[in-house]
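Enquirer: Okay, here's the prediction I keep looking at, along with the sequence it came from:
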Amino acid sequence: MLTQTDVRSTVLSEINTILLDVLDESTEFSGGDELYELGINSLALARLLIQLEAATGVDPFASEEVAVSDIRSVDDLVAAYESARGGSA
């Protein structure tokens, strides 16, 4: 089972993978950064969510407690997956 630290690390790693693919370069970012400011458009976000579901084994949006449209920042995304992992334990 992934710990909260593992979830954060996984989310950050997957974001970096998407950014490398979209921007062709590594970009430094922090938890407060908005996803759109990093260059993650709707298609990249969809790909990111698919990768995160595969990596974490959860879909935080299935319960409808969190909507994809609620996710603005890196920390929002981390919190959604941490909450979903906690709720599935």
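Expert: That came through fine.
Enquirer: Only C-alpha atoms from now on, for both contacts and neighbour counts.
Expert: Will do.
Enquirer: Which positions in the helix or strand residue 53 falls within come out as buried?
Expert: Counting by DSSP states H and E, the element that carries residue 53 is helix 42-56. The neighbour-count check on helix 42-56 (16 or more other CA atoms under 10 Å) flags 44, 45, 48, 49, 51, 52, 56 as buried.
Enquirer: here comes the other one, which I'd like you to weigh against the first:
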Amino acid sequence: MTFFLILVFLIQIGLIFYLRNKMLSERNEFQSKLKPLEEFIIELNSEHQKQSIQLQLSDDLKIKMKEVNVALSKNVFELNYQLLEDLYPKKEI
């Protein structure tokens, strides 16, 4: 009877060591698969930041272009008005 209990105990100890080693190897395998995914996520994040900066610059450029367009339109209108005044002077009554 004691021989049987010792045998069961040794089998359980062996099973514990086997499962522990299997768990460690699976953990290492998981870490090796996870590493490329982490690098990919980091790369995507950096690309996202670059695109966000470009988008912000694009928005700033649109605002600046609108301001320049307004000023340019005003200058063109003033030049046309001045040209018309020079070409057709006012008649005095």
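Expert: In hand now; what should we look at? Note that this is a predicted model, so its numbers are computed, not measured.
Enquirer: quick one: TM-score?
Expert: The TM-score (TM-score structural alignment, normalised by the length of the first structure) is 0.24; 25 aligned residues with a CA RMSD of 2.7 Å.
Enquirer: Check which helices and strands whichever strand or helix holds residue 20 of the first structure is in contact with.
Expert: Using DSSP H and E, residue 20 of the first structure maps to helix 4-23. Judged by 3 or more CA pairs under 8 Å, 6 or more residues apart in numbering; DSSP states H and E, helix 4-23 of the first structure is in contact with helix 42-56, helix 74-87.
Enquirer: For the longest one, report the contacting residues that lie outside it.
Expert: Read it as helix 42-56 of the first structure. When contacts are defined by CA atoms under 8 Å, 6 or more residues apart in numbering, helix 42-56 of the first structure is touched by residues 2, 7, 10, 11, 14, 15, 18, 22, 59, 81, 85.
Enquirer: Quick check: the last one vs residue 54 of the first structure, distance?
Expert: This means residue 85 of the first structure. 13 Å (CA to CA, to the nearest Å).
Enquirer: same check, this time on the fifth one
Expert: In this structure, residue 14 of the first structure and residue 54 of the first structure are separated by 11 Å, where distance is defined by CA to CA.
Enquirer: Over to the second one?
Expert: Distance from residue 7 of the first structure to residue 54 of the first structure, counting by CA to CA: 12 Å.
Enquirer: Tell me the residues that contact both of these two, please.
Expert: Taking CA under 8 Å, 6+ apart as the contact rule, residue 7 of the first structure and residue 54 touch no residue in common.
Enquirer: ranges for the strands of the second structure?
Expert: Counting by DSSP state E, one finds no strands in the second structure.
Enquirer: Break down it into its helices, ranges please.
Expert: Using DSSP state H, the helices of the second structure run over 2-87.
Enquirer: Name the residue closest to the centre of it, please.
Expert: Centroid-nearest residue in the second structure, with CA atoms, centre = their mean: residue 48, separated by 1.8 Å.
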